[in-house]
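S.K.: sequence isn't available, so here's the structure alone:
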């Protein structure tokens, strides 16, 4: 309360996944805090429109299920590219689809808000195996999900590589002219 007994406005409490990403970014001393968008950005296109950036600048998170051991495989790829499962499988072994429950249990995030850091996997399971696609390096600034469909944060591709400690590989389909 202020001195005249009027309530002081407080910042709204953000969802737990967003808070986890915010804490992870602070712990890594990342220079940019996550941004809360007024509109949800569940797809790369929605995020690009909300931010006023090109589709390729959206660092989308695509989760697969490795068949040999059920491990989660997370690829952070440019929003304007499709992950080539055969290229990825050369690094991981055979892959299967990951449904919404699997993604949530292995990352702690719902589809549309999967961040490249700040995971909360189930007890006894490790976090996902991470890869960064090299196509993101076409841009100076990229935007990734921050643990919720309304949350995003900016970084350079090099910062993404450092934050995730993930190898940079070529795992997308060739761009169509």
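M.R.: Happy to help now that I have it. Computed from a prediction, not measured in an experiment: that's the story for all the values here.

S.K.: every contact and neighbour count from this point should use C-alpha atoms.
M.R.: OK.

S.K.: the longest strand along the chain: what's the following helix or strand?
M.R.: Longest strand in the chain by number of residues, with DSSP state E as the criterion: strand 58-66. Proceeding N to C from strand 58-66, the next assigned helix or strand is strand 72-78, under DSSP states H and E.

S.K.: spatially central, which residue of this protein would that be?
M.R.: residue 115 (2.8 Å; CA atoms, centre = their mean).

S.K.: I'd say that residue and residue 149 touch.
M.R.: No: using CA atoms under 8 Å, residue 115 is not in contact with residue 149; the gap is 9.9 Å.

S.K.: how close does the residue nearest to the centre of the chain sit to residue 68?
M.R.: Here residue 115 is placed at a distance of 24 Å from residue 68 (CA to CA, to the nearest Å).

S.K.: what of residue 76?
M.R.: 21 Å.

S.K.: more neighbours: these two, which one.
M.R.: With neighbours defined as other CA atoms under 10 Å, residue 76 and residue 68 compare such that residue 76 has more, 28 against 11.

S.K.: could you verify my assumption that the more buried one touches residue 61?
M.R.: Yes: using CA under 8 Å, residue 76 is in contact with residue 61, at 4.7 Å.

S.K.: mind listing residues that contact the longest strand of the chain?
M.R.: 44, 47-48, 71-80, 83, 92-98, 103, 114-116, 136, 142-145 (CA atoms under 8 Å, 6 or more residues apart in numbering).

S.K.: A further structure is provided below for comparison with the first:
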């Protein structure tokens, strides 16, 4: 496992992870980026690599806002799904799931490694309030093999996220 604590110490990381390290440093977040040999592309894979529960993985999901085509980044727990009606109320318009080209163009990252910060075009950021119940969370760091540890409060701070209830209610 490779690690870096700052953008300067990230020389051995892939370029995308170095960009995340620089964004974390600029935000004043002392996170260590960890690179795993196995994929961390899905929440289940990331949890297995890190050795935590799926709920402690932060999914970074990109949506397209219908009224202005803006990128909307939803940060949500690894076991949760987004309720698009709730999301629409928070962002003021309907949203649709973004395709891989839109994700790459607006974030600068490929699906499976989209981090919560350091995007090519700053997105509207919404963080599900359910994450606030966690003491620690793990988020993608630019590649399908890279993650960093944070707290939900720090994640909200460094991303400028609106914290709101956007997770779908589990079926009974």
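M.R.: Happy to help now that I have it. Since the structure is predicted, the reported quantities are computational estimates derived from the model, not experimental observations.

S.K.: let me see the TM-score of these two.
M.R.: Here the superposed chains carry a TM-score of 0.89, computed using TM-score structural alignment, normalised by the length of structure 2; 162 aligned residues with a CA RMSD of 1.4 Å.

S.K.: which SS class is residue 153 of structure 1?
M.R.: strand (DSSP: H, G, I helix; E, B strand; the rest coil).

S.K.: residues in contact with the corresponding residue of structure 2 for it?
M.R.: Under the alignment (TM-score structural alignment), residue 153 of structure 1 pairs with residue 148 of structure 2. Residues in contact with residue 148 of structure 2 (CA under 8 Å, 6+ apart) are 31, 32, 33, 34, 138, 139, 140, 141.

S.K.: what residues do residue 76 and residue 61 of structure 1 have in common as contacts?
M.R.: With CA under 8 Å, 6+ apart, residue 76 of structure 1 and residue 61 have common neighbours residue 116.

S.K.: measure residue 125 of structure 2 to residue 157 of structure 2 for me?
M.R.: As judged by CA to CA, residue 125 of structure 2 and residue 157 of structure 2 stand 11 Å apart.

S.K.: more neighbours: these two, which one.
M.R.: The neighbour count for residue 125 of structure 2 versus residue 157, taken as other CA under 10 Å, is higher for residue 125 (22 against 13).

S.K.: strands of structure 2, start to end?
M.R.: 2-4, 33-35, 57-65, 71-77, 95-97, 124-128, 137-140, 146-150, 162-164.

S.K.: mean shift between the longest one and structure 1?
M.R.: After superposition onto structure 1, the mean distance of strand 57-65 of structure 2 to its aligned counterpart is 0.6 Å, using mean CA distance after the TM-score superposition for structure 1.

S.K.: contacting residues for the nearest residue to residue 39 of structure 1 once chain neighbours are set aside?
M.R.: The shortest distance from residue 39 of structure 1 to any non-neighbouring residue, by CA to CA, 6 or more residues apart in numbering, is to residue 150 (6.4 Å). Each residue near residue 150 of structure 1 by CA under 8 Å, 6+ apart is listed here: 36, 37, 38, 39, 40, 41, 42, 113.

S.K.: just the angle for the helix ranked longest in structure 1 relative to strand 151-155, thanks.
M.R.: For structure 1, the longest helix by residue count, based on DSSP state H, is helix 16-27. Helix 16-27 of structure 1 and strand 151-155 meet at an angle of 20 degrees, taking axes from the mean of the first three to the mean of the last three CA atoms, to 10 degrees as the criterion.

S.K.: give me the distance from helix 16-27 of structure 1 to the chain's centre.
M.R.: Taking CA atoms, centre = their mean, to the nearest Å, one finds helix 16-27 of structure 1 lying 12 Å from the centre of the chain it belongs to.

S.K.: return the set of buried residues in that helix.
M.R.: 17, 18, 19, 20, 21, 22, 24, 25 (16 or more other CA atoms under 10 Å).

S.K.: I'd like to know which of those residues is nearest to residue 88 of structure 1.
M.R.: For the buried residues of helix 16-27 of structure 1, the residue nearest residue 88 of structure 1 by CA to CA is residue 21; the value is 25.8 Å.

S.K.: got the buried residues for stretch 127-135 of structure 2?
M.R.: Buried residues in stretch 127-135 of structure 2 (16+ other CA under 10 Å): 127, 128, 129, 130, 131, 132.

S.K.: can you find the partner of the fifth one in structure 1?
M.R.: Superposed on structure 1 with TM-score structural alignment, residue 131 of structure 2 falls opposite residue 136.

S.K.: how about the contacts made by that match?
M.R.: So residue 136 of structure 1 contacts 56, 57, 59, 77, 78, 142, 157 (CA under 8 Å, 6+ apart).

S.K.: name the member of those with the most neighbours.
M.R.: In those, the most neighbours by other CA under 10 Å go to residue 59, 32 neighbours.
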